[in-house]
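Chemist: Sequence and predicted structure are below.
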Amino acid sequence: MNLDRLNPVMLITGAASGLSAAAARHFARRAQGGLILVDADEAGLETAADAIENPPERVSTLAFDIGDRERWAQATDFIRGQYGRLDYAIVDASAAQSAVTVTDGDLITWTSTGHEHIALTLRALTQLMRSNGQGGAIVVIGLAGAADVLRAAALDGASSNVRINAANQGVAPIWRNAPLFQDLIRSERDERRAFKALSALPNSLARYEGHLFELIGQLLSDDCPATGATLVVDGGYAL
């Protein structure tokens, strides 16, 4: 990825584990202005931050649920006060969905709530990038069944030069129909527990090196004019 901005600041959600933690390690050296890692798992977040080789001079960990509107307001104030800008963001939709908990209802209701969390996150990030004269770019990973959320966010950000795209893996059926997920349902005897178990198996879902990160880098680059697009890398299941 060619980050030609001076000291760009990057934010990554779901960064305590899985693909987002790998993305933090991969892109950290490019975020010369600072790296902000967000996840509800505070201990995991600290571990992920410590695992970054050659981190930028400034790395912040913000432990909160991205579905919490008040905490996003606090995070926004912190980022503006400490960094003054936000240039790039990677939003892990699969982490948002797996963090959602409900006492009743099926997985359809559960994942719809996850999509609401993604919409809230994209609004908060867009507002941050609007105050940056150069705008910014957001890439959503692991997005399934929420194309309307992506389109609405992209339209909202377009007037402020904030581009929002998605990068997914795989052309196979989405995770809910995947044989691996069906096996986990049988072993876990609960769809929600099966989903969390699925999210914890990065080797079966994602190739951390190579094409996916290359694609994310291209979508984040200021040379990329696209917004509202979902691009797919072959291999693995899309969460």
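Modeler: Done, it's in.

Chemist: okay, CA-based contacts and neighbour counts for the rest of this
Modeler: Fine.

Chemist: which SS class is residue 115?
Modeler: Following DSSP: H, G, I helix; E, B strand; the rest coil, we place residue 115 in the helix state.

Chemist: Pretty sure residue 97 is one of the things it touches, is it not?
Modeler: Yes. With contact defined as Cα atoms under 8 Å, residue 115 reaches residue 97; the gap is 7.3 Å.

Chemist: Can you pull up the most central residue in the chain?
Modeler: residue 91 (1.7 Å; Cα atoms, centre = their mean).

Chemist: For residue 103, see how far away it is.
Modeler: Going from residue 91 to residue 103 by Cα to Cα, to the nearest Å gives 26 Å.

Chemist: repeat for residue 137
Modeler: Relative to residue 103, residue 137 is positioned 36 Å away (Cα to Cα).

Chemist: Could you check which of these two has the larger neighbour count?
Modeler: residue 137 (27 against 6; other Cα atoms under 10 Å).

Chemist: where do the strands sit along the chain?
Modeler: Taking DSSP state E as the criterion, the chain contains strands spanning 9-13, 34-39, 59-63, 88-92, 136-141, 162-169, 230-233.

Chemist: Helices along this structure, start to end?
Modeler: Along the chain, counting by DSSP state H, helices occupy 18-27, 42-50, 69-82, 93-99, 107-130, 147-158, 179-188, 191-199, 202-205, 211-220.

Chemist: could you give the angle of the fifth one to strand 162-169?
Modeler: What that stands for is helix 107-130. Angle of helix 107-130 versus strand 162-169, following axes from the mean of the first three to the mean of the last three Cα atoms, to 10 degrees, is 140 degrees.

Chemist: Okay, one more to line up with it:
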Amino acid sequence: MTQIQDFQGRSALVTGAASGIGAACARSLAERGAAQLFLVDVDGAGLDALDLAGNVHRITGSVADEALWAELEPQMTGLDHSIVNAGIGSGGPIASLSLAEWRRVMAVNLDGAFMTLASSLRAMGESGGSAVVVASTTGIKPVAGIGPYGVSKAAVAHMARIAAVENAKLGIRVNAIAPGGVDTAIWESGEDFKRSVAAIGRDSTLKAMAKTTPSGRFASSEEMAETILYLLSDAASNITGHVMVSDGGFTL
């Protein structure tokens, strides 16, 4: 089957690109003709492991580092597309969380997303482009025990909508995607997840977690990447300011 080359010759930024949804997006962009990719992640080895065609800039560092964006933004002038994906998880009820833990999550998931999107918009300038912010269904449907994560994802979804209004006249579209359960490495940091994996294995743990989803399964990173690239592509040229839910029915 011939791969659609709908990103032929274009440039794109992907944060959190070393694994999961970000890596799937980076691979799909390269396969679909992107000529220049800017990939950001704290995991340098993961970035190096991506075997991608085109001109690939691998930037090892945190999206929460203002200096990273000060250095990278001038290199991205004329940017066509941006996927604001980097994020970290957190666990525990709000009443038991420390301010330090709250700020740790917000620094990456909210402040980092803000700097990523702001730099991307400036790099696109008046030549137009599109961006997709990766939010979460936990920013729509309250889920106990993940307060900072859910709050940060609600915030970035609304940030995308505000940015869409502000930049529409420049020909820049900004949308968000709110995934439900996705089989990615973000689960690995949870203590409950680790205990379950030790007891019954990873596959069984994910199947048990997916029982709260009507479809009965978690999505793959590749499935999320296809939806993200649709929103990013010219096929979605009339869509902006939209928060697309892709959750197997979790929020129903």
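Modeler: It's in. All figures in this text were calculated on a predicted structure; none of them were measured in a lab.

Chemist: Now do the contacts for the counterpart of residue 166 of structure 1 in structure 2.
Modeler: Structural correspondence for residue 166 of structure 1 with respect to structure 2 (TM-score structural alignment): residue 176. Shown in contact with residue 176 of structure 2 (Cα atoms under 8 Å, 6 or more residues apart in numbering): 132, 133, 134, 135, 157, 160, 161, 241, 242, 243, 244.

Chemist: Residue 176 of structure 2 and residue 97 of structure 2, how far apart?
Modeler: For residue 176 of structure 2, the distance to residue 97 of structure 2 (Cα to Cα) stands at 28 Å.

Chemist: ok, now residue 130 of structure 2?
Modeler: When distance is defined by Cα to Cα, residue 130 of structure 2 is 36 Å away from residue 97 of structure 2.

Chemist: cool, residue 129 of structure 2 as well?
Modeler: From residue 129 of structure 2 to residue 97 of structure 2 the distance is 39 Å (Cα to Cα).

Chemist: Equivalent analysis for residue 173 of structure 2, please.
Modeler: Following Cα to Cα, the distance that separates residue 173 of structure 2 from residue 97 of structure 2 is 36 Å.

Chemist: now do residue 110 of structure 2
Modeler: Separation of residue 110 of structure 2 from residue 97 of structure 2 (Cα to Cα) stands at 17 Å.

Chemist: contacting residues for the nearest residue to the residue nearest to the centre of structure 1 once chain neighbours are set aside?
Modeler: Distances taken as Cα to Cα, 6 or more residues apart in numbering place residue 140 nearest to residue 91 of structure 1, at 4.7 Å, with adjacent residues excluded. Contact partners of residue 140 of structure 1, counting by Cα under 8 Å, 6+ apart, are 90, 91, 92, 93, 164, 165, 166, 167.

Chemist: ok, those vs residue 52 of structure 1, which is closest?
Modeler: Using Cα to Cα, residue 90 comes nearest to residue 52 of structure 1 of the contacts of residue 140 of structure 1, at 16.3 Å.

Chemist: show me the contacts for the closest one.
Modeler: Going by Cα under 8 Å, 6+ apart, residue 90 of structure 1 touches 10, 11, 12, 13, 20, 138, 139, 140, 141.

Chemist: And it? What does it align with in structure 2?
Modeler: Under the alignment (TM-score structural alignment), residue 90 of structure 1 maps onto residue 83 of structure 2.

Chemist: What distance do you get for its match to residue 173 of structure 2?
Modeler: Separation of residue 83 of structure 2 from residue 173 of structure 2 (Cα to Cα): 12 Å.

Chemist: Report the set of residues contacting both of these two.
Modeler: Common neighbours of residue 83 of structure 2 and residue 173 (Cα under 8 Å, 6+ apart) are residue 131.

Chemist: one step back: I'd like the distance between the residue nearest to residue 91 of structure 1 and residue 231 of structure 1.
Modeler: Per Cα to Cα, residue 140 of structure 1 is found 10 Å from residue 231 of structure 1.

Chemist: joint contacts of these two?
Modeler: Looking at what touches both residue 140 of structure 1 and residue 231 (by Cα under 8 Å, 6+ apart), the common residues are 166, 167.

Chemist: Helix, strand, or coil at the residue lying farthest from the centre of structure 2?
Modeler: Distance from the C-alpha centroid of structure 2, by Cα atoms, centre = their mean, peaks at residue 199 (30.2 Å). Taken by three-state DSSP, the conformation at residue 199 of structure 2 corresponds to helix.
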